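Colleague: Got a predicted model here, sequence first, then my questions.
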Amino acid sequence: FFNGTERVRYLERYFYNQEEFVRFDSDVGEFRAVTELGRPDAEYWNSQKDLLERRRAVVDTCRYDYGVGESFTVQRRVQPKVTVYPEKTQPLQHHNLLVCSVNGFYPGSIEVRWFRNGQEEKAGVVSTGLIQ
């Protein structure tokens, strides 16, 4: 699906020595050579009408499979577990470095900000970024 629409595109790509040489693109509807090495394969596969029809139909299978899995993949949302704790145990009157651990969330993009008395703190804030 593309931007929430029901547009599905199927790509089948073939590589040799890390170089793509032929592909099937459902938007094109046939095999296309990417390099000269792929030309014989593309010509042969395009001459096989039953093979072409099967490849063209795969996009419908993908659309169906997407619909089945969408609810537990694309639409899945898990709230983060947030824990804030001092780096070291010190008396309350001393300044201390605070650590914020955020985990268990999905999808993987998140923004963590620090606030003191309703105002965002930007100075002295260090983030490790996403650790997987």
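Modeller: In hand now; what should we look at?
Colleague: From here on, just use CA atoms for contacts and neighbour counts.
Modeller: Fine.
Colleague: burial count for the nearest residue to Tyr106 once chain neighbours are set aside?
Modeller: Leaving aside its chain neighbours, Tyr106 sits nearest to Val78 (4.9 Å; criterion: C-alpha to C-alpha, 6 or more residues apart in numbering). The tally of other residues near Val78 (other C-alpha atoms under 10 Å) stands at 11.
Colleague: do the same with Pro80
Modeller: 14.
Colleague: Contact partners for Tyr66?
Modeller: Phe1 (C-alpha atoms under 8 Å, 6 or more residues apart in numbering).
Colleague: what's the helix or strand for it?
Modeller: If you go by DSSP states H and E, Tyr66 is part of helix 49-69.
Colleague: Show the subsequent helix or strand relative to that helix.
Modeller: strand 81-86.
Colleague: and that next one, what does it pack onto?
Modeller: Other elements packing on strand 81-86 under the criterion 3 or more C-alpha pairs under 8 Å, 6 or more residues apart in numbering; DSSP states H and E are strand 98-103.
Colleague: So which bits of the strand it packs on are buried?
Modeller: Of all the residues in strand 98-103, those buried under the rule 16 or more other C-alpha atoms under 10 Å are Asn103.
Colleague: In addition, the following structure is provided for comparison:
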Amino acid sequence: MNTCSFFLLLCPLLFSQTEATLFGCGLLQCQFSSSGDVVYLAKMFFNKLLWADYNSTLGKYTGYTEKAIEVVDGFNKNKEFLKREQNNLELCKTHVQLVLDVLSKSAVEPSVTLRSADLSGSRHPSMLVCSAYNFYPKQIRLSWLRNGKEVTSDVMSTEELPSGNWLYQIHSHLELTHTSGDTIACQVEHASLLKPKLYEWESISESERNKFAVGAAALLLGLVVLGGGLIYNKRCTNGRQLVPTSAG
């Protein structure tokens, strides 16, 4: 039988006296098993030592020092105190199903997009943005690789942001000056993936882009000239008249 627990409340307390300062802490804990049993515990600590507790299985408080035994004896005679702890037990039971739903939720693979954005007033001419959407659980890692090596400078990332329905999103930004031949990729590591997944940014350098633009313009100009020649030739053919000749 497997047993798990979760904490409802952790409240640090500070007690000041003329002689010394006492540090106290009250901890409310729910324990539940696979068989459906639920146990509620309320623990009180002073200076890191367990001072007293309430156990729903016993239905009473227990003191662990001479002074605590004296104090909890009064607690156990107070019906309001005992009723409050019973209400906390019921609160534990209502939260168990919620915890089980979260623990049993399967990992959801993120949907990843990679895009570029122009920057104004920056020493870098462009920015790449890697976004992961609708993933679970929350823990995820986005990293940037240039030619297979991780990039650590000029990288900014958000925290995991809730998207609703227990799903999350995150965004990572890379400012860069892209040079010809570089391979830039966003690497995603998540529980839903058997191994890190790479998303490569496919782009061409500025010089290659200029060559492509010049070539496209030349091709377009050639098509225009060719089209104009065909139209002129057709008009000349339609306007030409044949003159008959007589045999000698």
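Modeller: Alright, I've got the coordinates. Since this is a predicted model, take the numbers as computed values, not measurements.
Colleague: related to what we said a few turns ago, I'd say the residue nearest to Tyr106 of the first structure and Phe105 touch.
Modeller: Yes. Using C-alpha atoms under 8 Å, Val78 of the first structure makes contact with Phe105 at a distance of 4.9 Å.
Colleague: Quick check: the helix holding Tyr66 of the first structure compared with the second structure, mean distance?
Modeller: With mean C-alpha distance after the TM-score superposition for the first structure, helix 49-69 of the first structure departs from the second structure by a mean of 1.8 Å once superposed.
Colleague: Determine the number of other residues adjacent to Asp53 of the second structure.
Modeller: Neighbours of Asp53 of the second structure (other C-alpha under 10 Å): 21.
Colleague: Kindly report the same for Asp60 of the first structure.
Modeller: Applying other C-alpha under 10 Å, we find 14 residues neighbouring Asp60 of the first structure.
Colleague: quick one: what's aligned to it in the second structure?
Modeller: When the second structure is aligned by TM-score structural alignment, Asp60 of the first structure is paired with Glu90.
Colleague: With Thr57 of the second structure as the reference, measure out to its match.
Modeller: 13 Å (C-alpha to C-alpha, to the nearest Å).
Colleague: Map Ile170 of the second structure onto the first structure.
Modeller: The alignment leaves Ile170 of the second structure without a partner in the first structure, by TM-score structural alignment.
Colleague: by contact count, what packs against the strand or helix carrying Ile170 of the second structure?
Modeller: If you go by DSSP H and E, Ile170 of the second structure is part of strand 167-176. The elements that strand 167-176 of the second structure packs onto, with contact taken as 3+ C-alpha pairs under 8 Å, 6+ apart, are strand 126-135, strand 140-146, strand 155-157, strand 161-164.
Colleague: now the angle between strand 140-146 and that strand, please.
Modeller: Here the directions of strand 167-176 of the second structure and strand 140-146 differ by 20 degrees (axes from the mean of the first three to the mean of the last three C-alpha atoms, to 10 degrees).
Colleague: Can you list the buried residues in strand 167-176 of the second structure?
Modeller: Across strand 167-176 of the second structure, burial judged by 16+ other C-alpha under 10 Å covers 167-176.
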